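Peer 1: let's see this in three dimensions:
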Amino acid sequence: MKRFDDGGGAPAGRYGEAVFRPEQAGEDERIDLGALAYDAFTLARLTELGVGPGWHCLDVGAGTGTVARLLLERAGVAEVLAVDRDVRFLRAHPVPGLTALEADITDPEFMPGRFRLVHARFVLMHLRSWRQVLDRLVSLLAPGGILVLGDAVDLTTAAAPDTPYSRVMGAMWQGLHDTLGTDVSWVPDYPRHLRAAGLTSVAAEIQVPPLLPGSPISRFWADTWERAREAMTATGLVDDATIDAAIRYLDAPECAALSPGLLTAWGTARA
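Peer 2: Coordinates of the predicted model:
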């Protein structure tokens, strides 16, 4: 089903422009549904890595700022610089110690300082220049600092039954690739890429929230498919009726499928 490639022309747009526009009603709620599904995993990993009082942190692609606020309120870090190309949602929820910076991390001149923690979740997968951005994020680490990156890993196998859910999930990845340049095919190799970037103590884990009727992750995918509907149908892999059937399936008691997982990888800069 997938037909991703690394070449070809530039995508038609960018995240937040062609699809998932922040001015679209309810986009902050969609982002928060993803946060409800994954924030506990992310915070647990960050605290297990020692993130805590006195740390100066950078949160890239911060969205509505849920991770940044958890770092301040639960982990007790000193400061979080939260970066996004559009910071309207960050500015809507100010807290002490949180600074919002509107910036483009693909800009070669992006250098806001050095940090003990650099974190990004569901960001690099949407960038065709992810290799260069990864190297740039490594360069923002203070000596001994930790880079923590998370992106989606597609768990749909070739042996999976041909259902509206599997067809729509495949069409979503293809539609986002065609429209934004999104590519999750390289994500399972995150540890190798972090090691190649010069980091030490590299490791990774995967979390897969259960698809249950009414759960945050099920609602997140339903909202995501609605927003990406045009990009998905343009692939020719699905039509509106198939998308509608997949959305109904997510909320049905007979739902028996795996959500894409969150692969979190980390490594430490040399002191």
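
Peer 1: C-alpha from now on. contacts and neighbour counts both.
Peer 2: Fine.

Peer 1: list the contacts of stretch 242-260.
Peer 2: If you take Cα atoms under 8 Å, 6 or more residues apart in numbering as the criterion, stretch 242-260 is touched by 152-156, 164-165, 168, 208-214, 217-219, 222, 225, 229.

Peer 1: hmm, try it at 10 Å
Peer 2: If you take Cα atoms under 10 Å, 6 or more residues apart in numbering as the criterion, stretch 242-260 is touched by 151-156, 160-161, 163-169, 171-172, 206-215, 217-219, 221-223, 225-226, 229, 232-233, 240-241.

Peer 1: what are the buried residues along it?
Peer 2: Across stretch 242-260, burial judged by 16 or more other Cα atoms under 10 Å covers 242-244, 246-247, 249-251, 257, 259-260.

Peer 1: what about the residue nearest the centre of the chain, distance to residue 255?
Peer 2: Nearest to the geometric centre of the chain sits residue 122, at 1.1 Å (Cα atoms, centre = their mean). Noted for residue 122: a distance of 25 Å to residue 255, by Cα to Cα, to the nearest Å.

Peer 1: now residue 194
Peer 2: Shown here: residue 194 relative to residue 255, a distance of 36 Å by Cα to Cα.

Peer 1: go on, residue 48?
Peer 2: 33 Å.

Peer 1: do residue 25 as well
Peer 2: 28 Å.

Peer 1: residue 41 now?
Peer 2: Remark: distance between residue 41 and residue 255 (Cα to Cα) = 23 Å.

Peer 1: tell me the secondary structure at residue 201.
Peer 2: Here residue 201 is recorded as strand under DSSP: H, G, I helix; E, B strand; the rest coil.

Peer 1: want to put them side by side, so please do this one too:
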Amino acid sequence: MANDPSVAHDPPPYGAEVFAFSHPAQTERLDSLGDLCDPATTADLARWDLPAGARCLEIGAGTGSLALWLADRCPDGEVTATDTDLRFLSRLRHPALRVLRHDVRTQGFPPGSFDLIVARSVLCHVPARTELPARMVSWLRPGGRLYIEDPSFFPAASSPDPVVRRLGDAVTTTLAASLGSDVAAWARSFPAPLGGLGLAELGMRVHCPTLTATNAAGRAWALSVADLLPAMTRAGALSEAGGTRALAHISRPGFVDIAHAMIAMWGVRPLTRHTEPRYAG
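Peer 2: Modelled structure (predicted):
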């Protein structure tokens, strides 16, 4: 029965086979994504005051650049940085930083644990993504904020460049087939997934970075596609030769396009209960 192809099995988690933590270029790929995303994410988070001694949680902290930024901002508090594999986080040192092995799919935290919860490029890769925001809200203290940010490849789908369109479609298709990811419609639906959770100050932000051969987006795309290429070939989304040509295309001098969008949504657990979500813009 275990090998019966008619029996449905959950896809392997992010980091096990696809974007494997053991891949020799994984640190560089994650660092490139941090260089791409950190400026917009930290600009959002810097807008909001945190209480003295704030307790913060970053789910899926990767190589820890955002967790370290939070720790610098909350030196008298505590920042818990989690991931399913800690090889990139265990090297970090900061008096306000705690590193914890944690799988958000199956593990939780006590109610009212945190003043801020951040999950970036996490929920899009979890098949049960729609169930998680409600659980995460329960981990917030009254007045605490939930911040979720995920990619959507809709800019690639509308590119005038057929190679970029094909590459974006191959990434979207392959991640869906291999991980159960949604990097198309999920983030594009924001902030609706927070509606009905009793949150105040609902808001969202969209960032569409420029894609060139040499910037952070270009490095992240090149490293991600190279990592995904075997899975793309298995899924029939892009041949090895087609992937090699696409990588050469986006690496050529003078290449420019729009990368995937990074879309963030947030909301605050109110100090008193209310029934209607309030969008703050």
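
Peer 1: which ones among the buried residues of stretch 242-260 of the first structure map onto strands?
Peer 2: Applying DSSP state E to these, no entry is found in strands.

Peer 1: which among these gets closest to residue 89 of the first structure?
Peer 2: For those, the residue nearest residue 89 of the first structure by Cα to Cα is residue 260; the value is 25.2 Å.

Peer 1: give the contact list for the spatially closest residue to the closest one that is not a sequence neighbour.
Peer 2: Once flanking residues are discounted, residue 260 of the first structure sits nearest to residue 154: 4.9 Å by Cα to Cα, 6 or more residues apart in numbering. Residues in contact with residue 154 of the first structure (Cα under 10 Å, 6+ apart) are 169-170, 173, 184-185, 187-188, 258-263.

Peer 1: filter the residues you listed down to the buried ones, PyMOL style.
Peer 2: In PyMOL syntax, the buried subset of those is picked out as below (16+ other Cα under 10 Å):
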select buried, resi 169+170+173+184+187+188+259+260+261+262+263
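
Peer 1: secondary structure element for residue 69 of the first structure, which one?
Peer 2: Secondary structure from DSSP states H and E places residue 69 of the first structure in helix 66-73.

Peer 1: find me the equivalent region of that helix in the second structure.
Peer 2: Using TM-score structural alignment, helix 66-73 of the first structure lines up with residues 65-72 of the second structure.

Peer 1: by how much does that stretch deviate from the first structure on average?
Peer 2: Average distance, stretch 65-72 of the second structure versus aligned residues of the first structure after superposition (mean Cα distance after the TM-score superposition for the first structure): 0.9 Å.

Peer 1: quick one: buried residues of stretch 33-52 of the second structure?
Peer 2: By 16+ other Cα under 10 Å, the buried positions in stretch 33-52 of the second structure come out as 33-37, 40-41, 50.

Peer 1: what about residue 81 of the second structure, which helix or strand?
Peer 2: Here residue 81 of the second structure sits within strand 78-83, counting by DSSP H and E.

Peer 1: tell me how far the helix or strand just after that strand lies from the chain's centre.
Peer 2: Downstream of strand 78-83 of the second structure, the next assigned helix or strand under DSSP H and E is strand 97-101. Chain-centre distance of strand 97-101 of the second structure: 18 Å, with Cα atoms, centre = their mean, to the nearest Å.

Peer 1: the inter-axis angle of the helix or strand following strand 97-101 of the second structure versus helix 65-73?
Peer 2: Using DSSP H and E, the next helix or strand after strand 97-101 of the second structure towards the C-terminus is strand 114-120. Here strand 114-120 of the second structure runs at an angle of 160 degrees relative to helix 65-73 (axes from the mean of the first three to the mean of the last three Cα atoms, to 10 degrees).

Peer 1: who's in contact with residue 50 of the first structure?
Peer 2: Under the criterion of Cα under 10 Å, 6+ apart, the neighbours of residue 50 of the first structure are 75, 146.

Peer 1: tell me the buried residues in the longest strand anywhere in the first structure?
Peer 2: If you go by DSSP E, the first structure has its longest strand at strand 141-153. Using 16+ other Cα under 10 Å as the test for burial, strand 141-153 of the first structure gives 141-142, 144-153.

Peer 1: got a list of what residue 52 of the first structure touches?
Peer 2: Going by Cα under 10 Å, 6+ apart, residue 52 of the first structure touches 46, 71-72, 74-78, 117.

Peer 1: neighbour-wise, which one of those leads?
Peer 2: Among the contacts of residue 52 of the first structure, the one with the most neighbours (other Cα atoms under 10 Å) is residue 71, at 26 neighbours.

Peer 1: next up, the contacts around the spatially closest residue to that residue that is not a sequence neighbour.
Peer 2: Using Cα to Cα, 6+ apart and skipping residues adjacent in sequence, the residue nearest residue 71 of the first structure is residue 77, 5.9 Å away. Neighbour list for residue 77 of the first structure: 51-57, 68-71, 97 [criterion: Cα under 10 Å, 6+ apart].

Peer 1: wasn't residue 77 of the first structure part of a helix?
Peer 2: No - looking at residue 77 of the first structure with three-state DSSP, it is coil, so not inside a helix.

Peer 1: and it, how far from residue 29 of the first structure?
Peer 2: Residue 77 of the first structure is 26 Å from residue 29 of the first structure, by Cα to Cα.

Peer 1: what's the answer for residue 186 of the first structure, then?
Peer 2: For residue 186 of the first structure, the distance to residue 29 of the first structure - Cα to Cα - is 28 Å.

Peer 1: ditto for residue 271 of the first structure
Peer 2: Distance of residue 271 of the first structure to residue 29 of the first structure, given as Cα to Cα: 40 Å.

Peer 1: for residue 164 of the first structure, same thing?
Peer 2: Residue 164 of the first structure is 25 Å from residue 29 of the first structure, where distance means Cα to Cα.

Peer 1: more neighbours, these two?
Peer 2: Higher neighbour count among residue 164 of the first structure and residue 29: residue 164, with 19 against 13, using other Cα under 10 Å.

Peer 1: all set, thanks.
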